[in-house]
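Engineer: 3D model of this:
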Amino acid sequence: MNTTLWIVTGLLAAVALAGGISKTFIPKEKLAAHSGGEWTNDASVGFIKTLGVVELLAAVGLILPAVLDIAPVMVPVTAVCWVVLMVGAMITHGRLGQFKLVMVNSVYLALAAFIVWGHFALEPFTG
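Structural biologist: The predicted structure is shown next:
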């Protein structure tokens, strides 16, 4: 089970890293021009960049605490935060009628929920 948790955590961290890089470093106009980026039309540049930084921090928080064995409980805590972020993303995309993206976000939410369940119930980090 531990291997499965690491694989899922790595996949979710990669998703968070990709999303964080794009929101942090790609201009708002370019994001808005792509399919799925329409939500940025109603968001400020500061909000978009903040979401990007939050996603970058999530990528770090999903991996480094366990790898460095410094507060590894932060891995499932970060996954809980990702669940909350995905609920917001699902609401945002749902309001725009982007149901494919709602489904993608629900998969990311499920991965994060698996990490939470796995590390709090099945394979808790022990010190």
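Engineer: okay, CA-based contacts and neighbour counts for the rest of this
Structural biologist: Noted.
Engineer: now the helices for the protein?
Structural biologist: 2-25, 28-33, 45-68, 74-95, 99-117 (DSSP state H).
Engineer: Please provide the structure for the following sequence as well, for comparison with the first:
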Amino acid sequence: MNIALWIGQGLLAVIFVASGTAKSTQSRDRMLATGQTAAKIVPLPLMRVAGVSELFGVLGVILPWATGVARVLTPVAATGLAVIMMLAATVHGRLREPRNIAINMAILALAVFVAWGRFADL
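Structural biologist: From the prediction side, this is the model:
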């Protein structure tokens, strides 16, 4: 189970490093061109906050468990990433983008798996 959870944590890290970096550094037009369609209706400052939150979530989902320091932060960070995915699915629902909602739900399931597994390991 530990290996599956580490794989999940790694996948979350890769996904959210890419997404968080894009949201926190790119212009609205560039985000739209690269598939961040939420930028159509979400104000740019809120996109920046979401991006930075995702990057902090990446740190939280990896570092505490890897170092053994404040391990409770790993499942808390995974829970936070799950909340971000619920909010993203809501935005994509308003945009009528079922494919993006499905992707959000898959990432949400992965984040819940990591949170559940790591809370159980505490």
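Engineer: Now tabulate the helices of structure 1 in a markdown table and tack on distance to Trp39 of structure 1 and mean neighbour count.
Structural biologist: Conversion of the helices of structure 1 to a markdown table gives the following (distance: least, C-alpha to C-alpha, whole Å; neighbours: other C-alpha atoms under 10 Å):
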| stretch | distance to Trp39 of structure 1 | mean neighbour count |
| --- | --- | --- |
| helix 2-25 | 12 | 18 |
| helix 28-33 | 7 | 15 |
| helix 45-68 | 10 | 18 |
| helix 74-95 | 7 | 18 |
| helix 99-117 | 11 | 18 |
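Engineer: closest one to Phe125 of structure 1 among the ones you listed?
Structural biologist: Closest of the helices of structure 1 to Phe125 of structure 1 is helix 45-68, at 8.2 Å (criterion: C-alpha to C-alpha).
Engineer: post-alignment, the closest one versus structure 2, mean distance?
Structural biologist: Here the mean offset of helix 45-68 of structure 1 against structure 2 after fitting is 0.8 Å, by mean C-alpha distance after the TM-score superposition for structure 1.
Engineer: quick one, that helix and helix 99-117 angle?
Structural biologist: Counting by axes from the mean of the first three to the mean of the last three C-alpha atoms, to 10 degrees, helix 45-68 of structure 1 lies at 30 degrees to helix 99-117.
Engineer: Return the list of helices and strands in contact with helix 45-68 of structure 1.
Structural biologist: Where contact means 3 or more C-alpha pairs under 8 Å, 6 or more residues apart in numbering; DSSP states H and E, helix 45-68 of structure 1 is packed against helix 2-25, helix 74-95.
Engineer: Residues touching the last one, excluding its own?
Structural biologist: Right, the one you point to is helix 74-95 of structure 1. Helix 74-95 of structure 1 is contacted from outside by 36, 39, 58, 61-63, 65-66, 99, 101-103, 105-106, 108-109, 112-113, 115-116, 119-120, using C-alpha atoms under 8 Å, 6 or more residues apart in numbering.
Engineer: same thing but at 7 Å, please
Structural biologist: 58, 61-63, 65-66, 99, 101-102, 105, 109, 112-113, 115-116, 119 (C-alpha atoms under 7 Å, 6 or more residues apart in numbering).
Engineer: Contacts only, for the aligned residue in structure 2 for Ile63 of structure 1.
Structural biologist: Using TM-score structural alignment as the criterion, Ile63 of structure 1 maps onto Ile62 of structure 2. By C-alpha under 7 Å, 6+ apart, the residues touching Ile62 of structure 2 are Gln9, Thr74.
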